[in-house]
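Chemist: sequence first, predicted model second:
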Amino acid sequence: PELDYGGEREKKAGVAWCESYVHWSPRGSYLATLIPAKGVVLWGGKNYDKLGRFPAPGVEFILFSPQENYLLTNNGKRDDPNAIKVFSIQTGKLLRAFPLFPPKFIPDGMSREEQLQIPPPAFQWSHDDKYLARMGKDLISIYESPGMKLLDKRSLVADGIHEFQFSPSANILAYWAPEHGNAPAHIDLIQLPSRKKLRQKNLVNVTKCSMVWHAQGRYLGVKVTRHTKSKKTLYNNLELFRLDEPGIPVDMLEVKDAVMAFAWEPRGSRFAMIHAENPTSTKVSVTFHDMMKTVEAETKATKKKKAAKGAISKKIGTVTEPIEIAELNKVLTLEGKQCNCIFWSPLGTHIVLASLGDAATGQLEFYDLEAKTLTVKEHYRANRVEWDPSGRTVATCVTQPIGGGHFKFSMDNGYVLWSFQGKQLHSESYETFYQMGWRPRESLLSEEERERVVGDIKKYERRFDREDRERKRAE
């Protein structure tokens, strides 16, 4: 790797280049650096010029909108009525400010110590920057850009809500609420701005739900932790919503084991999960399922025949060809693995199964789901895995927290670059190492164009093979 820019211009001028974590914008147009005493600075262009400054004293956290139109800052102060600020990136204008907690979110009668145990609900952006939403007590407040006014001047009623998430590709939000009185727990899919309820799935004996959207919004997976009537035994099942099917059908997958991790293949229909009979087990299984099934189907074959008035088709029988149908099926299970995290390549097919954390081994298993090949490597004490947007390279890191004082594993600080097949490409060690992140890369093709290219690839292969043969004959 070559250094692209190291803040030399700022160092020479005696200006602080960065004092905290940095953040790439979703499309890679901006690099945000945090100066807690002042706020956020955006840099960009070939020379990383300063493009904007956003005053937000004490800033601890920021959130770009997906289309890079807005920037949200948060100073984490519970007594500041303007703890959270929303800016327009193009104009630098402050659009609205919010307190850290919505009204009535913290129950009355709590001690200060108890209040500090409650995390503030996070704001979330819709995929197109049109909406900014936050969970409140029994409601979701949805603000419409650019004015940041409450949508239809009222919040969305969601009794007992515990969590919500926007779809990555449509103005649909999903939320779940636990059982209350005689009402069962339920998962709801709501369309905006109409607030139409697209789907509701009722559940009983629910302890907890965890929602995971497919990167293209095609599916929503909900890991449901349930209890028996005695509440002494816990078990899992997955509720799998098909958003691209009429009526949004739901597949239910029962899992006897404890499910420790779940992740969708970014550009496909498969998912992986880590599971074991005992959630504290060091030996686990990794199972892959596919939401689509390939079956052989007979179709009528025709042959075009020339006639006086043009071509006509003549039936000549039937042929068998593979087609995909919407049916959940198990692909395979890898047993006896040492991993606690799943990292799919951005392009799918390849996956890294990693054992991360202080007590983990740092083992890395690079698996190719098509070729069924496995490469086992190790990065001792690794605590992060980051795929490059192209899916060709993956980084594993040992990082330490900023402001955490002496880091007991500082001897291991640094990163290693691997090919997607598990070949080590490069490594660097540092006395202090806080963060690593790839610059996002926007695709030059739209999703429709990409799917068309993938669908036509066999046609191109035949054409190129024919051209290669003709070229060889001409030599």
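Modeler: Yes, it's here.
Chemist: hey, let's count contacts and neighbours off CA atoms from now on
Modeler: Will do.
Chemist: who are the packing partners of the host helix or strand of A297?
Modeler: Here A297, judged by DSSP states H and E, is contained in strand 284-307. Counting contacts by 3 or more Cα pairs under 8 Å, 6 or more residues apart in numbering; DSSP states H and E, strand 284-307 packs against strand 270-276, strand 310-337.
Chemist: format those strands as CSV; extra columns: distance to D412 and mean neighbour count.
Modeler: CSV is the format used below for the helices and strands packed on strand 284-307 (distance: least, Cα to Cα, whole Å; neighbours: other Cα atoms under 10 Å):
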stretch, distance to D412, mean neighbour count
strand 270-276, 27, 22
strand 310-337, 24, 12
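Chemist: over to stretch 51-70 now: how far is its first residue from its last?
Modeler: Between the opening and closing residues of stretch 51-70 there is a gap of 14 Å (Cα to Cα, to the nearest Å).
Chemist: putting a second one here so we can go through both:
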Amino acid sequence: MANQGVDTWKTRTRRTVTSKAGSSRSHEESNIQTERSYLQFIKIENKNTLFDPPCSSSVTRKCFDKPLDSKCFNVGAWDELFVRVGRNDKLIWNDNWSVADGTASFFMFPADKRVPSRWSPQGTFFVTAADHNMVIIWGSRYCTDFGQLLRFCHHQVEEFDISPGEKYLVTYSKPKPSDPNGLWLKIFDVRTGTAIVGLNNVDVADSPQWPLIIRWAGGKDDEFFAILSKNKTVSVYETKKFNLLGNAPLLLDDVIDISWSPTQAVLAILLKASGKQPVEVVLLQFPNNVKLAEKDLTGDCKMHWQSNGDYLAVNTCGGFEFFRIKEEGIPTDSLKVDKKILAFAWEPSGHRFAVIYGDEPNLSVSFYSMKTPGKVTELTTLSNRQADALFWSPKGNHIVLAGLKEGNLEFFDVDQLAQISPVANVVANQVAWNQSGKYVATVFTSPQEKFDSDCHSEPDDPRESFTIWSSDGKRLFVHQCQFLIIQLDWRTHGGIVDDDMLKKQ
């Protein structure tokens, strides 16, 4: 990565940023080291480890560093889907999601209705909350003994998150000022099940709210994370000892938002406009706080990283600004869009993106490419569409243009720039591709509170079912549930066993 015009901000008491356009922004830092508050992590002493880390898992396909035993591969090789129905979590798998064979195998167990369950980022394990005081990793060492692998204790836990490399589990409960010594956030070592550090209620005045309290740097190393505080400053921590980098927050004021590259320790920071100054985007590389790029923008900006971290797109007033992160000098490109923008989505691991814009009901969908250096190339524009959301296949060649309000789906081949199949009368508010790009699930999910207030079920209610489609828009499988569906999510692929499986598909 290019480091032209680098600048480090470890010891300055005043910094001036000059944009490529020639304007500047100043940040006064009088006694900044003592005035800027930040959250200090407390080491948690563990007397004993109650649970041994698992050595292998059939349902999880791989667990930690050891590949799945081939004798158990018959379960793990199939696509798996998580569905929360009413108060139960179901893990469902089917070898081909065929209409002819409308059955599916599954595990089902009670769920904590307050806390959403989820797959870990790489699909290594499944995680739930239970009994208001515990987060559980589920899996199986063999095909027949599915159950709890590890448990993590946190009193009145309300939320949890897993780091991108699956090394750490973060648990959260709402801070309580009346209990200054209580820990409202804990970070656990997933490999051993032990708590490492926490935050107590002494810092509650400056504690940010869930979600996204801890924002992990991209990649699988889990070396850094950032916290955007209530006072609009950013603190970056390392995980070797969970110390604050530079022993102080970054010397930046009025931070609107932050967003890490998905693949490396590069942090994009959006700074609030001040007076006549425009909004500014700054890119920093850690651990050395190296400034890679900066640019002044206008409007209510929003950042969009491409999944490989090759590009960063920023919504601006009247279009987009693109940063070519891995090219020499990080050059930028602009794209003007003079109509209201409804949706934007990058092609996974690719150079293309799609934009929905215009005024309903006659919307347009345009596809562009970043492949040519220094140029954003329009590939095609589809007019008079009713799409309000974009769902790329993980393989990148197909996309679903979804008009969820009207119940319309359009399967589109981006390689051929041709419609594959239109589908009408779909009762859904969520569209989800499986990781192989072979199947698409559609489902109508309802808030947990709606089920809790009225758990009555109607026979064949489409809001209580999910549908599996092929990548070319053919209906393959309909699974009717007994109650409202709260969550649905395909399992992510990752690791040695999954890589071998994908090569065979």
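Modeler: Okay, I see it. What you are looking at is a predicted structure, and each value in this text was computed from that prediction instead of being measured.
Chemist: please state their TM-score.
Modeler: The TM-score (TM-score structural alignment, normalised by the length of the first structure) is 0.75; 383 aligned residues with a Cα RMSD of 2.8 Å.
Chemist: between the strand holding A297 of the first structure and strand 310-337, how many degrees?
Modeler: Note on geometry: by axes from the mean of the first three to the mean of the last three Cα atoms, to 10 degrees, strand 284-307 of the first structure and strand 310-337 are set 170 degrees apart in direction.
Chemist: circling back: so which of the helices and strands packed on strand 284-307 of the first structure gets nearest H289 of the first structure?
Modeler: strand 310-337 (4.3 Å; Cα to Cα).
Chemist: immediately after the closest one, which helix or strand?
Modeler: With DSSP H and E, the next secondary element past strand 310-337 of the first structure is strand 341-344.
Chemist: where does that next one end up in the second structure?
Modeler: Across the second structure, the stretch matching strand 341-344 of the first structure (TM-score structural alignment) is residues 389-392.
Chemist: what's the average distance of the matching stretch to the first structure?
Modeler: Stretch 389-392 of the second structure, aligned to the first structure and superposed, deviates on average by 0.6 Å (mean Cα distance after the TM-score superposition for the first structure).
Chemist: distance between that stretch and the chain's centre?
Modeler: With Cα atoms, centre = their mean, to the nearest Å as the basis, stretch 389-392 of the second structure stands 15 Å off its chain's centre.
Chemist: contacts for it, please.
Modeler: With Cα atoms under 8 Å, 6 or more residues apart in numbering as the test, stretch 389-392 of the second structure has contacts from 342-348, 354, 356, 398-404, 431-433.
Chemist: stretch 397-412 of the second structure now?
Modeler: Stretch 397-412 of the second structure is contacted by residues 386-393, 413-415, 418-430, 471-473 when judged by Cα under 8 Å, 6+ apart.
Chemist: distance from the chain centre to that stretch, please.
Modeler: 22 Å.
Chemist: and the longest helix for the first structure?
Modeler: helix 457-474 (DSSP state H).
Chemist: same question for the second structure.
Modeler: Secondary structure of the second structure per DSSP H: the longest helix is helix 495-504.
Chemist: what's that helix packed up against?
Modeler: Helices and strands touching helix 495-504 of the second structure, by 3+ Cα pairs under 8 Å, 6+ apart, are strand 62-63.
Chemist: run the last query once more with 10 Å
Modeler: The elements that helix 495-504 of the second structure packs onto, with contact taken as 3 or more Cα pairs under 10 Å, 6 or more residues apart in numbering; DSSP states H and E, are strand 62-63, strand 66-67, helix 73-76.
Chemist: list the buried residues in that helix.
Modeler: Neighbour counts using 16 or more other Cα atoms under 10 Å place G495, V497, D498 of helix 495-504 of the second structure among the buried residues.
Chemist: tell me the most buried of the helices and strands packed on helix 495-504 of the second structure?
Modeler: strand 62-63 (a mean of 25; mean count of other Cα atoms under 10 Å).
Chemist: so where in the first structure does it end up aligned?
Modeler: Using TM-score structural alignment, strand 62-63 of the second structure pairs with nothing in the first structure.
Chemist: check stretch 18-25 of the second structure too.
Modeler: Going by TM-score structural alignment, stretch 18-25 of the second structure sits over no part of the first structure.
Chemist: how close does S307 of the second structure get to Y237 of the second structure?
Modeler: 23 Å.
Chemist: ugh, wrong one, I meant A226 of the second structure
Modeler: Applying Cα to Cα, the value for A226 of the second structure to Y237 of the second structure is 6 Å.
Chemist: next: E35 of the second structure.
Modeler: In terms of Cα to Cα, E35 of the second structure sits 19 Å off from Y237 of the second structure.
Chemist: please identify which of those two sits among more neighbours.
Modeler: Y237 (24 against 9; other Cα atoms under 10 Å).
Chemist: that one should be in a helix, yeah?
Modeler: No - per DSSP: H, G, I helix; E, B strand; the rest coil, Y237 of the second structure lies outside any helix segment and is strand.
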